[in-house]
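Enquirer: missing the sequence, but the structure's below:
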């Protein structure tokens, strides 16, 4: 497999080359691995393969890329490759078998997302941006529909085929159990609360993961709605977004709404700077109406009410303080994985991806992630379409919300695929 940088529009045009031409001898990367991940995620979840299928598909994609004669890498993707290599270096801090397994879960989030983005970038002959947007919209529908099921069947767990293959002892591990016997909702009963909080989680183990997926995928749905020329498609997607707000509110997830607000504000600013004042005014007016509706419906009170019985802000603050103190003792390679904080009762290296990177992979790991995010956002900021603005808002929001949110495989993959679409469009003039 030959790796090379993808050239920007200016360099290619100066040489008079058509950047969209392909050698007939090159193998075409098939679409089915990425389609299976996105369109097939409901089946992956029902089978209990949420922690296995993405990695299996990533290795299949690698095999196809090895067979292809020429693989092009967008310049900022080298930073992601270096980050993955650095994660391997950080294994020097691991202390045993359980640490290795925990490190592996965190490493695969980075590894898989990098492979997915690279594969899409090189699959121009078989995978269009429109089809990947469709796949992400399909994933969004999976999240929303299961969110509705969680409202009505909050105590239900799916008995997957994987649950019969996993040794009984491993099922005692809460995380393993939640992956192979996945619940529809995360049921929480904070001390003093009058009733339990039933927070949609499926197809993920935790409500926060559901919220982050909703926050990253909703701008993609709006992008699809903006790009569509069919009234009924726009109407159906718009109604779906309204329906999706019901399980979203049920999660009482502040960070999710903060992320969505960042995306909306970013798009409005880009529209204003591009002179699209009418579109910006329409977006602002719609946002104000939604905000008023949430307030009048009692949704805001519900979201803030959970905080009266949960001191999550104070607990996080103390955890972050302890995490920073620990990082100073191993600033370069970190600790490889999370470690328990017995005073707080929560592991250091959790409760936010910034802290996970810093604690597990040191300040170098955090720096590489930030360098990739910022350079990718800047290098793809030349997009001028409304649909492109919404896609670009996803990494922008991710770069802000990663302070308090932890990224799992599908959330990171969604963000990476948005960036990959923008990267490919920037290099090959695909219209975003």
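Expert: Right, received. Where do you want to start? These figures come from a predicted structure and were not determined experimentally. Numbering: from 1, shown residues only.
Enquirer: CA atoms for contacts and neighbours, from now on please.
Expert: OK.
Enquirer: give me the neighbour count for residue 206.
Expert: Residue 206 sits with 20 neighbouring residues when counted by other C-alpha atoms under 10 Å.
Enquirer: likewise residue 36?
Expert: 17.
Enquirer: tell me which residues of the helix or strand where it lies come out buried.
Expert: Take DSSP states H and E as the rule and residue 36 turns out to sit in helix 32-38. Applying a neighbour-count criterion of 16 or more other C-alpha atoms under 10 Å, one finds 33-38 buried in helix 32-38.
Enquirer: repeat that for stretch 375-392.
Expert: Neighbour-count burial for stretch 375-392 flags 376-377, 380-381, 383, 385-392 (criterion: 16+ other C-alpha under 10 Å).
Enquirer: one more structure, for comparison:
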């Protein structure tokens, strides 16, 4: 035993208890207090630094590398590999722990994974009215989708099985904040430099099947004629604008918690400035799904704060909304919102593909067809297909307009029931958590359920959702006093409502 270790067990360390701002109820019905151990400064440090054999990477480092480091992997063109590779050390850590706990409703998710695996046998089954894909490419697509489902499952189990002493909830939220700010910065740059592109390094080293979408080219924005004339729509650090909007809207919830609830007064001021800047790329994205999702999230938060009697917090939210509305009204951005609201050219396409996906699920309701399929023509005629003058005409991808359509065609009605069943089970399991973390986590899960109608969940959106469920699961254990913090000391929980 080193001198430092022996003193740590015998010195006159003092323990202070502080209110946990993440786990305590907003209305103080349940107050969680965490210990802060302070040791005298004279503790001998002569044994530092630790021997090389004792140096270890911090717990959760693969999650940090995958989430906070996502912009780097995007720039390299290898995001398709991030979560499967990150899951390897996490799975090994779970194996070394022995007994692994599971979150509420996990059996439903296990059944979903089993169904996805079983649906591989339907890849070669013909679906009337669609084009059969040939070659090994469809098996690669299926394999990567299943691999990412499994990788995110491992990530959820790892986060839920760590303790507050090992991997603090604050740290995970800080990784969300890093990615949120990255999305805002890159989204703002895409408005200024919409034509900026570069060749991904991975395109020189890896085969096409292991590269991200885009043919090896990385772009800041998608330039599309949504309102008639071409305009930039933020995409980085993701391949598509819809993915940018989906992820940023989920991350903004955690940014408000990380910098608003946990931050200092100066950090809160910075938060207001960052949110103001974020309005520009959010509006320029012309992403109606994102706008609706954020609106629903704010509305639910306002109602829940009002029901809990948090008048001060409610007034802060309303003040921020008032300022944001005034900024929009006084800027040209309002014209973009009005124009986008009146332009719904994608509605017909989405409606047609949804109907086709429902028809596919009706043909194979239990296992689906394993993966997406392409229509023979357009929604008007099977004779209309891609041409040199119109490369995007016809041959539309059934399952590309949202997680719901993907599940319908890939795993049938049963897949939809199991997938949404797990998310709803998680939502209602933690809905009574009145803490800031509880409010944020359930809001994110609820938003992702709504986004199933318009966005695909793999990979980062489902990762954010699963990590949010993991945080809710950890928070519930902490609020029961069933966790380890500090030097192995359990938290102190005071339930005012039961006095």
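Expert: Perfect, I can see it now. Every value quoted in this text rests on a predicted model; they were computed, and no experiment measured them.
Enquirer: show me which of the buried residues of helix 32-38 of the first structure is closest to residue 359 of the first structure.
Expert: residue 37 (29.7 Å; C-alpha to C-alpha).
Enquirer: what does that closest one correspond to in the second structure?
Expert: By TM-score structural alignment, residue 37 of the first structure lines up with residue 66 in the second structure.
Enquirer: mean deviation (superposed) between the first helix or strand past the helix holding residue 36 of the first structure going along the chain and the second structure, please.
Expert: Downstream of helix 32-38 of the first structure, the next assigned helix or strand under DSSP H and E is helix 41-46. Taken over the aligned residues, the distance from helix 41-46 of the first structure to the second structure averages 1.9 Å (mean C-alpha distance after the TM-score superposition for the first structure).
Enquirer: can you give me how far helix 41-46 of the first structure is from the chain middle?
Expert: 17 Å (C-alpha atoms, centre = their mean, to the nearest Å).
Enquirer: residues making contact with that helix?
Expert: With contact meaning C-alpha atoms under 8 Å, 6 or more residues apart in numbering, helix 41-46 of the first structure is reached by 37, 50, 53, 139, 142, 158, 160, 203.
Enquirer: and the third one? What does it align with in the second structure?
Expert: Put plainly, it is residue 53 of the first structure. Aligned partner of residue 53 of the first structure by TM-score structural alignment: residue 82.
Enquirer: can you report how many residues neighbour residue 178 of the second structure?
Expert: Residue 178 of the second structure, neighbours per other C-alpha under 10 Å, totals 18.
Enquirer: and it, what's its match in the first structure?
Expert: Checking TM-score structural alignment: residue 178 of the second structure goes with residue 138.
Enquirer: with residue 302 of the second structure instead?
Expert: Per TM-score structural alignment, residue 302 of the second structure is aligned with residue 268.
Enquirer: thinking its match is in contact with residue 280, fair?
Expert: Yes - applying C-alpha atoms under 8 Å, one finds residue 268 of the first structure in contact with residue 280, separated by 5.1 Å.
Enquirer: surely the match of residue 37 of the first structure and residue 84 touch.
Expert: No - between residue 66 of the second structure and residue 84 there is no contact under C-alpha under 8 Å: 9.9 Å.
Enquirer: ok, back up a step: contacts for the helix or strand harbouring the match of residue 178 of the second structure next, please.
Expert: Here residue 138 of the first structure sits within helix 129-152, counting by DSSP H and E. Residues outside helix 129-152 of the first structure that contact it (C-alpha under 8 Å, 6+ apart) are 35, 38-39, 41-42, 184-185, 198-203, 210, 213-214, 217-218, 220-221, 224, 244, 246-248, 250, 414, 417, 421.
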